[in-house]
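Colleague: sequence and predicted structure, then a few things I'm wondering about:
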Amino acid sequence: MIVVYHGEMKMGFFMSRLLLLVNGLSLDAPLVSIAWQEIAARQLHVPLQSSERLLLFLATWLVYAGDRLLDSRGVLTSVVEIPRHRFVARNFWPLLSLWVILFMATAVMTCLLLNLTAILIAVLILGLLAGYFGICLRLPSARWVIPREVIVSLFFIVAVLFFPILEARSTVNQELGLSLFRFSLPAGGLILLNCLGIASWEAEKDRQSGESTLATRFPAVVKFFPGIAIATGIVFLLIDRLLAHEWNIFGVSVCTAAVLIGFLNSERIPQDLKPILADAMLIVPFVILSILS
């Protein structure tokens, strides 16, 4: 029994370290993005190329890793309390070098694989996002006007739909518009819920460091987050039922993910692991759809 117990402890420690490493390297967001890109392609009934998956993975990593590099710039590792920020601050120069290399590789791939119109649209989207982060870097109060959680949610929707819409552009019709709306509402809402959960779990640390989030602005979010998550999941399920005119796997999978994110509020789950597990819950709809569809 003692051997088994110690074995379970070692396995739990290994998994925790692995999850923290994935989060520290900013790999969780890109993995979530390609999972939802696949869901979008299925919803719109369009094919995806391997290069399109790779470009989305790289673009998402560049955005999230870049944001964390900006947050950790010039911060002493001894005063950083959030694990992912501490990891980035401690490995700032190697991660910055990797970021520059992958940025150049992504730029070359984009020029080789996309037509001029698609490139200009992509540059515009990334330019607007870079502009937002640039303004926030100079004027932190800008995050009070437009919360980061909302920007992350909007970027996620645009990013995962970019290539599926390019593939479906020859079949634009009312059915496509309905499919886009049916996908975008729960996808964006689930990402917003994910960000809200992370913000609520890190609210005290963010407040101490002067970070502006929805949880620091609205303290009630921290107290009522589990209820918010469960209610959001039920609303997503009902809306999808109305749009699809039947109960279906997609609505159930999104509802399940939202409820699971709410359950992560449990005190039995280590605080450091909650943000990483919340990101993992975003892949639940993809897993359910892959198994049951």
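Modeller: All right, it came through fine.

Colleague: alpha carbons only for contacts and neighbour counts from here, please
Modeller: Noted.

Colleague: so which residues of the stretch 51-200 of the chain form strands?
Modeller: Taking DSSP state E, counting those that start in this stretch as the criterion, the stretch 51-200 of the chain carries no strands.

Colleague: for it, which segments count as helices?
Modeller: Counting by DSSP state H, counting those that start in this stretch, one finds helices in the stretch 51-200 of the chain at the ranges 83-90, 92-113, 116-138, 142-145, 148-168, 174-201.

Colleague: nearest to residue 4, of the ones you listed?
Modeller: helix 83-90 (29.2 Å; Cα to Cα).

Colleague: roughly how far is that closest one from the heart of the chain?
Modeller: Relative to the chain's own centre, helix 83-90 is displaced by 18 Å; criterion: Cα atoms, centre = their mean, to the nearest Å.

Colleague: which elements pack onto it?
Modeller: Using 3 or more Cα pairs under 8 Å, 6 or more residues apart in numbering; DSSP states H and E as the contact criterion, the elements in contact with helix 83-90 are helix 2-24, helix 50-72.

Colleague: now do the buried residues in the last one.
Modeller: To tie it back to what came earlier, the one meant is helix 50-72. Judged by neighbour count using 16 or more other Cα atoms under 10 Å, the buried positions of helix 50-72 are 52-53, 55-66, 68-70, 72.

Colleague: ok, stretch 89-98 next?
Modeller: For stretch 89-98, a neighbour-count test (16+ other Cα under 10 Å) marks 89-92, 95 as buried.

Colleague: now distance to residue 185 too, for those, in a markdown table please.
Modeller: Listed next are the buried residues of stretch 89-98 as a markdown table, based on distance: Cα to Cα, whole Å:
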| residue | distance to residue 185 |
| --- | --- |
| 89 | 35 |
| 90 | 38 |
| 91 | 37 |
| 92 | 36 |
| 95 | 34 |
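
Colleague: pasting the second one now:
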Amino acid sequence: MATLSTVPAPKKTTAQASLGRVLSGQVSSGQVSSSQVASFAWARVAGGFSHLAALWHLTSLDAPTVAVTWALAFAWAVHISLPIWLPAILALTTWTIYIGDRLLDAKRAQHSLRARHHFHWRHHRIFVPVAIASALAALALVLYYMPIAARTRNSVLAAVTLAYFTGVHSDRRISVRSFFARIVPANFPMKELLVGVIFTLACAVPTLTRMITNRVEMLLPILCFIALAWLNCRAIEVWETAPERQLRSGRTFLAAMVLMSIALFSAGIAVGFHQLHAGALLASGALSAGLIGILDRNSCSLSPVMLRTIVDLVLLTPLILLAIG
């Protein structure tokens, strides 16, 4: 099994070099400008944030963070307050699934592994018990807090997720593309779409089951965020299979711009029907889509880990709405 390659130390900036000479006594502090010191301090802060953000991705904490954010945002859009155990179950379940997915990918594959797979495999003695503990904690919360009727409803989505996960990682892998070959074109990214549907519905179900009437209000936000989750997965797939921009078709940027336009138009419709929160949620989805488009244009200037981290960070735009209240 391959291991993570050694990351070369970044080159020192002028401010860093100047400060280093001051600390070593080669020059006096008066010869270093305050702007250089400020630049060095900012570089240290930015470097620390980049390290933490990359660790957030490498430990698979990105997916549960996005899942909880979206679940709370869907509830916010229709003025529903979710009990705290629901986001906790969603976070623990999502984390377990993503840890398992990356460990199984790392165990089975010998080529085309990414940093996240190498990281999980190198630390599998930590991740395996963590995933088991996370799954048991989620199960305990379900048995203690979730009503039996809700368990029945959620079991359908759980069964679909398990079937997809098993099909992808079993010895007799089920090809999603071949399964839908008679329905969709051969080059359609069906796998990414299924991930988007399952992920988004898992975030929306807690709110949908608590809506007594007017569930149609959630239709546009759910469809928008399914498309956003699909775009996220598709962009990652394109960037990792064609790291050089000239090898890409440019469809990712086009898809991002189309989704942004549709989401903004849908936000206008929602506001026109006096659904201000739903309109704001759709606008945040449009912002995420636009940011993914910008990332696609600048993807070659970022490291693979940082690119993968940022493309998940931009999915957290609904946090702005939750912060505002």
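Modeller: Right, received. Where do you want to start? Keep in mind that what you see is a predicted model, and the values were worked out from it rather than measured.

Colleague: TM-score for this pair?
Modeller: Here the TM-score for the pair of chains, by TM-score structural alignment, normalised by the length of the first structure, is 0.83; 271 aligned residues with a Cα RMSD of 2.4 Å.

Colleague: picking that back up, looking at the helices and strands packed on helix 83-90 of the first structure, which is nearest to residue 270 of the first structure?
Modeller: With Cα to Cα as the criterion, residue 270 of the first structure lies closest to helix 2-24 of these, at 9.5 Å.

Colleague: just give me the mean distance for that closest one relative to the second structure.
Modeller: For helix 2-24 of the first structure, the mean distance from the matching residues in the second structure following superposition reads 2.3 Å, by mean Cα distance after the TM-score superposition for the first structure.

Colleague: other SSEs contacting that helix?
Modeller: Contacting helix 2-24 of the first structure under the criterion 3+ Cα pairs under 8 Å, 6+ apart are the following elements: helix 83-90, helix 274-281.

Colleague: one more time with 7 Å, if that's ok
Modeller: On a contact count with 3 or more Cα pairs under 7 Å, 6 or more residues apart in numbering; DSSP states H and E, helix 2-24 of the first structure meets helix 83-90.

Colleague: what would the helices of the stretch 51-200 of the first structure look like in a markdown table with distance to residue 257 of the first structure?
Modeller: Putting the helices of the stretch 51-200 of the first structure into a markdown table (distance: least, Cα to Cα, whole Å) gives the following:
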| stretch | distance to residue 257 of the first structure |
| --- | --- |
| helix 83-90 | 23 |
| helix 92-113 | 31 |
| helix 116-138 | 27 |
| helix 142-145 | 27 |
| helix 148-168 | 16 |
| helix 174-201 | 8 |
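
Colleague: and for the aligned residue in the second structure for residue 108 of the first structure, the neighbour number?
Modeller: Residue 108 of the first structure maps onto residue 140 in the second structure, with residues paired by TM-score structural alignment. Residues contacting residue 140 of the second structure under the criterion other Cα atoms under 10 Å number 13.

Colleague: again with the one 4 residues further on
Modeller: By the measure other Cα under 10 Å, the count of residues near residue 144 of the second structure is 10.

Colleague: and the one 3 residues further on, by the same measure?
Modeller: When neighbours are defined as other Cα under 10 Å, residue 147 of the second structure has 10 of them.

Colleague: how near is it to residue 86 of the second structure?
Modeller: With the distance defined as Cα to Cα, to the nearest Å, residue 147 of the second structure ends up 12 Å from residue 86 of the second structure.

Colleague: who are the contact partners of the corresponding residue of the second structure for residue 126 of the first structure?
Modeller: Following TM-score structural alignment, the counterpart assigned to residue 126 of the first structure within the second structure is residue 158. The contact partners of residue 158 of the second structure, taken as Cα atoms under 7 Å, 6 or more residues apart in numbering, number zero.

Colleague: distance of residue 158 of the second structure relative to residue 94 of the second structure?
Modeller: Using Cα to Cα, we find residue 158 of the second structure at a distance of 11 Å from residue 94 of the second structure.

Colleague: now do residue 318 of the second structure
Modeller: According to Cα to Cα, residue 318 of the second structure and residue 94 of the second structure sit 19 Å apart.
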